[in-house]
Every structure is written in C-alpha cells, then in structure tokens.
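>>> Build me a model from this:
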Amino acid sequence: MSTTVLMKREGAIAVLTLNRPEKLNALNYEANDRILSLLDQIEDDPRLRLVILTGAGDRAFSAGGDIHEFSETVKMGPDVAIKAFVRRGQAVTRRLEAFTKPIIAAVNGIAFGGGCEITEAVHLAVTSDKARFSKPEINIGIPPTFGGTQRLPRLAGRKRALELLLTGDEFSPDRAYELGLVNRVVPHDRLMPATFELAERILRHSPLAAARIITSVTRGINASITEGLEIEAEQFGRMVGTKDINEGLDAWIARRIPNYSGS
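You can find the predicted model right below:
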C-alpha cells in the first residue's frame, strides 16, 4: 500500500496527510493516484463526513509537482506529458473541488505550484502564519497545469492573479487571505485545533444539505445567473422528502438541536 498519502480517522473526519516530507511533500504520480483512491474510499463511507488535508512535517504543505519525475515525462513529448502529468493533476484538483463532502486544507508550510492549486481547489482552507505561497511554474518555463490559471483568477481577480502567475513571487498567508485563497490565518501551533474547530461547526449540520450546497456552488459558479438558479432549485428539490429536511424543520419549530441521519 502506498504511504505517499496517509489517512487517519478522527470520528466523522478523515485526515489525509501528504507524506513525502523529505521531498517537501511534492506530488509525484503515485501521490496523485493515492489521493484519488482515498477520496473514493471516503466517498463510499457514510461514517466519514468531512476531510482535512494537510502535509507531513513543519516545512511544507506541498511544494507542488515532482519536477524530477515530471522532467523525465517531458522528454517523451507533449502527448505523454499531458496525459501523465497534466491530466493526472487536474483530475485531483477537479475531484477535490467537486467532492460532495466538505474538504478543508490545513496549510502547514509552503504551498507552491500544485500545493497552491490544491489550496485553490478545496472548499475551505486554514493556514499557518508560517506558511508561504507561490505560483512558481513560470520559473521553469511552463504555465500552471493543475488548474492554477483558471481558479486563481476566479478567486483573486484577473490582474492580481496575473501578477502572481507572471512573476512567480512568493506571497504571505495574509496576502493569501486577502486574495481569497484561505479562510483564516492562525498561529502555527493552532493550525490543527483551528481546522478541527471549523470542521465541527460544519458537522453540526445535515451532511445532505452540505453536499447540495457544495454541488450548487461548484456547478453554478461559472454558469450564468439563470443557469445557476436552476442548479440551486434542482439541489433544493433533491432535499425535499429526505429525513434530514424534515428533522431540520421539526427541530427548528420545536426549538431543539436537530439530529441528522444523513438520509
């Protein structure tokens, strides 16, 4: 079994840890495949309702793609490089973005390249005040390939995104917060407690409603407002008739805490 990404269960939370600290948790092909495999397992397990994604060690969340591995693929030509490197990385960020169970990144160190793209793709992110961010791909003569040219402008705005993409400059956690990449900056020793606190605030609510919200936002963000409203109505319709909507309404009327079954 691959140890490039570890999974630990903490009640209803699956904690995934990028586990190549000696390589600054660089995302080699094996790690990317492992993330997808673990997400499949989590999706199929009703006991797991939320994912926290972090990096091993104190130095890095992820330094991005494994350049040594990628450079060998590049020598095989564009078709091979796109299939092995680009499509694989994009599959990971697309899966994270559209996953119907909430995913929170706990950014514990540098988040460069693919590590930054994962932060952009997940639903929520808490970052250590010791973390650093960068879009450094231009330094090796390529554009970002895991969705960074698409998600960063949507989060930060075109001009601010282009400055980061075209310079490759590092930026601070506070700047990441200003740009909308992360939800909160916390002292390094508070990173995991703060992330779990956020997770628990989400877990109070219906997992079905959380899934419908994530789907509505993910599908609707790039649609016209008319299409987005149809998506929203469709996701609401999927809640009608479920035990969770009835429990939520009954609990509100009775002024009690709801007990959601996820059905």
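>>> from here on, contacts and neighbour counts on C-alpha atoms
Will do.
>>> Around the residue nearest to residue 98 when sequence neighbours are not counted, count how many other residues there are.
Computed as Cα to Cα, 6 or more residues apart in numbering, the closest residue to residue 98 that is not its neighbour in sequence is residue 218, at 6.2 Å. By the measure other Cα atoms under 10 Å, the count of residues near residue 218 is 18.
>>> Then the one 5 residues further on?
With neighbours defined by other Cα under 10 Å, the count for residue 223 comes to 13.
>>> now residue 254
Around residue 254 sit 10 other residues, with neighbours defined as other Cα under 10 Å.
>>> Then residue 162?
16.
>>> how about it, what does it touch?
For residue 162, the set of contacting residues under the criterion of Cα atoms under 8 Å, 6 or more residues apart in numbering consists of residue 153.
>>> what about 6 Å?
The neighbours of residue 162, taking Cα atoms under 6 Å, 6 or more residues apart in numbering as the test, come to nothing; the list is empty.
>>> same thing with residue 100?
The contact partners of residue 100, taken as Cα under 6 Å, 6+ apart, are residue 211.
>>> to compare against the first, here's another:
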Amino acid sequence: MDYEHLLVKVEDRVKIITMNRPEVLNAMNHLLDEELHHAVMSANEDEGVGCIVITGAGERAFSAGGDIHEQRAHAVELTEEQREANSLLYQNWMYDISASPKPVIGMMNGLAYGGGAVLASCLDMRVGCENTRFRFLAVAYGRINSTWTLTNQVGWPTAKEFLFTGRVVEAEEAYRVGLLNHLVSSAELRDKTMEIATTIAGHRPESVMGIKQILLQDKAADLRGMWENEVDFTAKVKGYGVEQAFPEFIARRGREL
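Below is the predicted model:
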C-alpha cells in the first residue's frame, strides 16, 4: 500500500513507521490514523518483521495530536452520529495498536501532545531525548482518554496527576516516572531505539509475542491466574535446546577444556 502521510521501511527485521506531516507537527488527521493502523497491522502479518518502531518526522514533534483544522471542519460538515462513529473508529485503531501481537516502540523525537500522547502511551515502550515532552490534554477540552493506558506506564497517582491537570511533562520527569524507558541525546535517539528493536527482533517471535500476550492477559488475573497463563502458554511452545540457545558459551567452554 502506498501511504500519503507515512514513511515506512524495514531494517534488520524492524519496521520503522514515520508519521510524515512535519509542517503541522505530525498532527494526526483521519487519513494518517487509517494509514498508521494499516502499517502496524500489516507488520504483524509480515514474517520478516519482528519489532515495530513508530516515530515522527523532524525534531520538533512525535505528534501534536489530532488535526484541529480537520476536526473543526468535521464539526460543521458531519452529523452528530457521524462524529460519534469517527470517535469510535479512532478509539478502536488505538486499541489495535496497543494490542499489537508484535512489540511496538515509540521513538519519541519531539513533543507528544493530546492524541500524540495517547498514542505514545499505547506503545510497549518509549525512548526519548531532550526534545521529548508529553501533555495529556483531554481534560482541557472536556474529553476523557488514556485511563486504560497511562496507569500501566506510570502508576495510578502519577497518571491521575497528568490526566487531571493536562500539564506538560518534560523529558527528565517522564524518564523518572517510567513514561520513558530510556532518555538519550537526540543524536543518539535512533541508535538507541534500533539497538533495542533489533535485539527484540532477533529473538524467537513465538517467545516475544507469547510474553506480550501473557502480560496483556495478566492485567485482570490474580497471582494464581498469572502463573496458570504462563504454564499453559509455555506448554504449547517448544523451547530451544541449550545448543541453540547458548552456542557461544558452549563453544567457549569447549575451547577452555
């Protein structure tokens, strides 16, 4: 599929998806939403992809959120039922990305405000730089979002503060509270993100996707249920033998003997 608002490439089994509307800080209009959803879903169907990275074009923004000009036009052009349908579609594609069987990493090249922050909080992990900052803005315009994602990243008290206030969260704070897994310079951002992504992509896909599936199931399980999920799943997946899992160690040990 040819994309109008995305740049897509596969590198070392990592699918890198770049939201490409830098002139509007990578604001997410309806078409970009559809394309991003398609790009992630197609990556899950591609055996040549083991991990997915989402980022934004330029150094200013991951995404400034929803396209206000499009939303304003839709407020005039669309009926209330059509706007509600669009809102539901938006929520569904965000969920699909969050539940992607393959891990998705946010390469946070700049600000993530509004819908951009929601998208970032849907991802499995985030790598940021000095340009990164977040703002969960729903409360400012009478909406509600990120309640099902942000608590999983930063915990309940911090999530409440971010969602109740809608304030800016700078990179250092985001890293301190766990919203960023890593904080590096902008010059190092791509290398650090790809280091993590290629490591993940190099592992056995069944194991990586199995871990994510179990973790998602465990959100509503007690300790016994968490243990049972792991036992049930691992019984279905034949692991590597030691020769496959630790070839370098075995070779080195052989030389030492």
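>>> Tell me the residue in the second structure aligned with the residue nearest to residue 98 of the first structure.
Residue correspondence to the second structure (TM-score structural alignment): residue 218 of the first structure is matched to residue 216.
>>> does that match count as helix, strand or coil?
Three-state assignment for residue 216 of the second structure (DSSP: H, G, I helix; E, B strand; the rest coil): helix.
>>> circling back to that earlier point, measure the residue nearest to residue 98 of the first structure to residue 135 of the first structure for me?
Here the distance between residue 218 of the first structure and residue 135 of the first structure works out to 23 Å (Cα to Cα, to the nearest Å).
>>> next one: residue 39 of the first structure
From residue 39 of the first structure across to residue 135 of the first structure, the span is 25 Å (Cα to Cα).
>>> So which of those two has more stuff around it?
In terms of neighbours (other Cα under 10 Å), residue 135 is the more surrounded of residue 39 of the first structure and residue 135; the figures are 30 against 19.
>>> And the more buried one, what's its match in the second structure?
Residue-level alignment of residue 135 of the first structure against the second structure, with TM-score structural alignment as criterion, gives residue 136.
>>> hang on, that match packs against residue 114?
Yes - Residue 136 of the second structure is in contact with residue 114 according to Cα atoms under 6 Å; the separation is 5.2 Å.
>>> State the distance from the match of residue 218 of the first structure to residue 209 of the second structure.
As defined by Cα to Cα, residue 216 of the second structure lies at a distance of 11 Å from residue 209 of the second structure.
>>> Pull the contacting residues for the match of residue 135 of the first structure.
With Cα under 6 Å, 6+ apart as the criterion, the residues that contact residue 136 of the second structure are 114, 117, 163, 166.
>>> Please repeat the previous calculation with a cut-off of 10 Å.
Contacts of residue 136 of the second structure were listed using Cα atoms under 10 Å, 6 or more residues apart in numbering, and they are 65, 112-118, 121, 144-146, 150, 159, 162-169.
>>> what does residue 92 of the first structure give?
Counted by Cα under 10 Å, 6+ apart, residue 92 of the first structure has contacts 32-36, 39, 117-118, 121, 146-147.
>>> next one: residue 129 of the first structure
The neighbours of residue 129 of the first structure, taking Cα under 10 Å, 6+ apart as the test, are 107-109, 172-174, 184-191.
>>> try 7 Å
Residues touching residue 129 of the first structure, when contacts are defined by Cα atoms under 7 Å, 6 or more residues apart in numbering, comprise 173, 185-188.
>>> For these, which ones persist in the second structure?
With both residues aligned by TM-score structural alignment, their matches' Cα atoms under 7 Å, the contacts of the contacts of residue 129 of the first structure that the second structure also has are 173, 187-188.
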